[in-house]
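Participant: just the structure for this:
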Amino acid sequence: MAKALMIQGAGSNVGKSMLVAGLCRAALRRGLTVRPFKPQNMSNNAAVTADGGEIGRAQALQALACGCAPLTDMNPVLLKPETDLGAQVVVQGRRVATLRARDYAAMKPRLLAAVLESFTRLKAGADLVIVEGAGSPAEINLRAGDIANMGFAEASGTPVVLVGDIDRGGVIAQIVGTRVVLAEADAARISGVMVNKFRGDPSLFDEGMAEIVRRTGWPSFGLVPWFAQAHRLPAEDALDIGSTRGGPLKIAVPLLSRIANFDDLDPLKLEPSVSVEMVPPGRALPGDATAIILPGSKSTAGDLAFLRAQGWDVDIAAHLRRGGHVLGICGGYQMLGRVIRDPGGIEGPPGDMPGLGLLDVETVMHPKKRLAQVRGRHLASGAALTGYEIHIGDTQGPDLSRPWLEIGGRAEGAMSADGRVSGAYLHGIFASDAFRAAWIAGLGGQAGTLAYSAEIDATLDRLAAHLETHCDVAGLLALAR
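Facilitator: Got it, this is the predicted structure:
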């Protein structure tokens, strides 16, 4: 049975996911069979697993760092926010309910059994499991029934390392304050601390680290400098979505309120000939864009209303009058149609919502979710591609007679008669180098020599080397039990 170590944060977005990925790759390079685990995650950036379920994108990246396929047991509870008050609850890869926050809090203690079941299965096939917490154990108002941080650590007997983020400021208070508010039994589960995202001369923080150690009694395992290549790895948190300034081919992406699976855009951001501009609320879509991509959404109807409220529908119409192109992916594809029908009230009150009317199709929402990893080709170029489907709803209409993809021998996607508006349900297709080059060429651009999957793998190696240089990796792995 594997040993385990848990990385918790003194706050949200302190870099836990990245540190776990780096430690996983460092352990793999030591010859260990290592697996990632996150008991509970909240993210609309999900991945489809080899066993046909869904988990948070960070755990899929961590699985890659471990040199293994992603599995549902790596993230047994996934929360996918649909509104400010409610979220879809996915347990061991499958949707079980959509609940308001208070109702989920009541359900949470019953999920511990599923969490421990998944954890036990992972441990049975590994030497080491590296666990990522969620949010912060300092949120002691959530301690009762907790399955994400100290509740899991207590139930599983897993030692904890606490990480603070110096980049946002106040890291001494983050870590020392966590020590102050934790119950003694929980504080005793913490075996050490790390400080992440440091910029500048590390010797300037020697006294600060010494104060943390003195005031908490927890040993330090390192001060980790900012990893400059972090942007090359898929991000899970929408807070981390950024624009890139590359070449002259500009792609504009409206930052929807419930944007999902936004790592679809990551390969384009690494292309030297491409600039990807993520357009926040309150700003118009740029008039000089070559193409607009409508990304996935966890709440298609809600985000369609949000898009209209920003005036982006007017911007899209003007973009097309100028001869631009529009691509819709999954929820963005559904928005491009004439109407979205939701007779069962799956995404909100039952009823119909007019779409943008740019494709002659309509979508009917239904409760069954499609989850599948797929292989196919781009019909115009013949380029091979891989991707995944993760959606509810069925789309039909005349424009499906102009598919632009083929998946497993079946047509996929729809296209307008002039070829400038297209949509499909497939995520992840830009990671396929030949397809990405063909799509860029179709916009009049030219792709570089980027081998995307190889670049991600090489960046994980560089991340592991970064941690080996700046923190006590051997000491951290020795804490596992």
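
Participant: rest of the way, CA atoms for contacts and neighbours
Facilitator: OK.

Participant: just give the number of residues close to residue 368.
Facilitator: 11 (other C-alpha atoms under 10 Å).

Participant: where exactly do the strands run in the stretch 201-350 of the chain?
Facilitator: Using DSSP state E, counting those that start in this stretch, the strands of the stretch 201-350 of the chain run over residues 220-225, 249-254, 259-260, 274-279, 291-294, 296-297, 325-329, 339-342.

Participant: what separates the residue located most distally from the centre of the chain from residue 198, distance-wise?
Facilitator: Farthest-out residue of the chain from its mean C-alpha position, per C-alpha atoms, centre = their mean: residue 214, at 36.4 Å. Taking C-alpha to C-alpha, to the nearest Å as the measure, residue 214 and residue 198 are separated by 20 Å.

Participant: swap in residue 236?
Facilitator: Look at residue 236 and residue 198: by C-alpha to C-alpha, they are 21 Å apart.

Participant: now do the helices in the stretch 301-450 of the chain.
Facilitator: Shown for the stretch 301-450 of the chain, the helices assigned by DSSP state H, counting those that start in this stretch span residues 312-321, 331-335, 433-442.

Participant: now do the contacts for residue 36.
Facilitator: 20-21, 24, 59, 62-63, 66, 74, 129-132 (C-alpha atoms under 8 Å, 6 or more residues apart in numbering).

Participant: for comparison, sequence B:
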Amino acid sequence: MARAIMIQGAGSNVGKSMVVAGITRALVNRGLTVRPFKPQNMSNNAAVTEDGGEIGRAQALQALAAKVPAHTDMNPILLKPETDTGAQVIVQGKRFATLRARDYAKAKPELLGPALESFDRLCAEADIVVIEGAGSPAEVNLRKGDIANMGFAEAAGVPVVLLGDIDRGGVIAQLVGTQVILPKEDAERIKAFAVNKFRGDVSLFADGAQAIVDQTGWTDLGTLPWFADAWRLPAEDVMDISSKSGGSLKIAVPRLGRIANFDDLDPLSAEPDVSVEIIEAGRPLPGDADLVLIPGSKSTIADLAHFRAQGWDIDLLAHVRRGGHVLGICGGYQMLGREISDPDGIEGAPSTVPGLGLLDVTTVMKPQKRVALSHASYRVTGDVVSGYEIHLGVTDGPDCARAWLDLDGRPEGAASADDKIRGCYLHGLFSADDFRAQYLGELGATAQIAYDEGLEQVLDQLAAHIEAHMDLTTLLEIAAEPKAQR
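Facilitator: Got it, this is the predicted structure:
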């Protein structure tokens, strides 16, 4: 049986996903077989696994850090928000139900079993499993039925390291206060702590770290300086995506209310010759954009209404009249058509709504979701693209005769007669260096990076960062074999 350790946070967005990825790669570099695991995640930025399911994007990155293919066992429970009060629930990669928050709370006890099953399978093939919590265990109002933090740690019998974020201030209160508010049994599961995102001379926090030790009795695993290249790693939380300026080619991306699978932006943002501007609600689409990229959406019809409510439909028409280019991916592709029909009420009440009318295609929502890793080629050059599909709906119409991809032996996508407006269902296509270079070249920019190679370099740099500032030897000593009996 593998050993296991769980990294929980003293708050949301303290950097758990990045730190787990760094620990994972560092331990792999030490010669260990490592598997990442997160029992419950909430994200619309999903990844497709080789076993044909969905997991959170952070766990896919952590699998890359572990140098193994992503698998649904790495994130057995994935919540994909569809409204402010409801989410689609993915269990071991497959759709389980769409539940309101209150109903999900009632369903959690039956989901602990699948989470433990997945965890046990990972333990059977690894030296150590590095577990990521969700949010914070200090949210004691959510403790009953919890499967994301202390509830899972208790059920699996694993020790916990608590991570604090000094950048937001009050890190001593974050960590010490968490111990104070937790039930005694939960507090005793925490064996050590670490502090993340320190700016400046780390030695200046020595007294602060000792104060945490004195108050809690926990082992200090170290203070991690700010990792400057964190922006180069794929973001999972929509709140973490931001504009990147400096390039001569300007890409405008409207931030949809239920934006999904926005990792399509990462390779573009990494290019020095490209500026990616995230357009927030209430702001117009910029008149000097070269390309407007409409990303994926978890709720296409609702996000189309949101798009119109900002006046972006008017801005987009003006952009097209100026000769600008438009690209829609997945939900964005559906929005570009003439009509979206949802006869079964998959996204709400049954309805048919007009699209933006920039492509002569229509979409019909279907209950069957397509989830697949896919391989394609760019028809213009034959450049090979590997990506993934996660979508409901079938899109067809005259502009599909101008498909610009061959996807697993079939035509994919649609284009306007002047080829300036395109759409497709394939996510991840910009990760392919040759295709990205060709596409950006058509827009007048030059691609300069090898994206996948660069991602590997950042993971190794992150691992070195973790090794230099975090006591991984002590972390391995704290890690324990999970319970043999449930």
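
Participant: TM between them?
Facilitator: Put the two chains on top of each other and the TM-score (TM-score structural alignment, normalised by the length of the first structure) is 0.99; 480 aligned residues with a C-alpha RMSD of 0.7 Å.

Participant: hang on, the earlier thing: okay, the strands of the stretch 201-350 of the first structure, which one's buried deepest?
Facilitator: Each of those was given a mean neighbour count from mean count of other C-alpha atoms under 10 Å, and the largest, a mean of 29, is that of strand 296-297.

Participant: so what does that strand touch, helix or strand wise?
Facilitator: Using 3 or more C-alpha pairs under 8 Å, 6 or more residues apart in numbering; DSSP states H and E as the contact definition, the elements that strand 296-297 of the first structure packs against are strand 259-260, helix 331-335.

Participant: mean distance, the first one to its aligned residues in the second structure?
Facilitator: Relative to the second structure, and after both are superposed, strand 259-260 of the first structure has an average distance of 0.5 Å to its aligned residues, where the measure is mean C-alpha distance after the TM-score superposition for the first structure.

Participant: how about the longest one?
Facilitator: Taking mean C-alpha distance after the TM-score superposition for the first structure, the mean distance separating helix 331-335 of the first structure from the aligned residues in the second structure is 0.3 Å.

Participant: hey, which of the helices and strands packed on strand 296-297 of the first structure is tucked in deepest?
Facilitator: When those are scored by mean count of other C-alpha under 10 Å, the highest mean neighbour count falls to helix 331-335 (a mean of 29).

Participant: what does that one contact?
Facilitator: Contacts with helix 331-335 of the first structure, where a contact means C-alpha under 8 Å, 6+ apart, come from 293-301, 304, 327-328, 340, 355-356, 362-363, 391, 395, 422-425.

Participant: just to revisit the earlier point, looking at the contacts of residue 36 of the first structure, spot the one nearest residue 158 of the first structure.
Facilitator: Distance to residue 158 of the first structure, by C-alpha to C-alpha, is smallest for residue 131 among the contacts of residue 36 of the first structure, at 8.7 Å.

Participant: how about that closest one, what does it touch?
Facilitator: 4-7, 20, 36-39.

Participant: and for residue 193 of the first structure?
Facilitator: With C-alpha under 8 Å, 6+ apart as the criterion, the residues that contact residue 193 of the first structure are 161-164, 218-222.

Participant: need the contact list for residue 96 of the second structure.
Facilitator: With C-alpha under 8 Å, 6+ apart as the criterion, the residues that contact residue 96 of the second structure are 88-90.

Participant: ditto for residue 152 of the second structure
Facilitator: 39, 112, 146.

Participant: what residue in the first structure is paired with the second one?
Facilitator: In this case it means residue 112 of the second structure. Taking TM-score structural alignment as the alignment basis, one finds that residue 112 of the second structure is matched in the first structure by residue 112.
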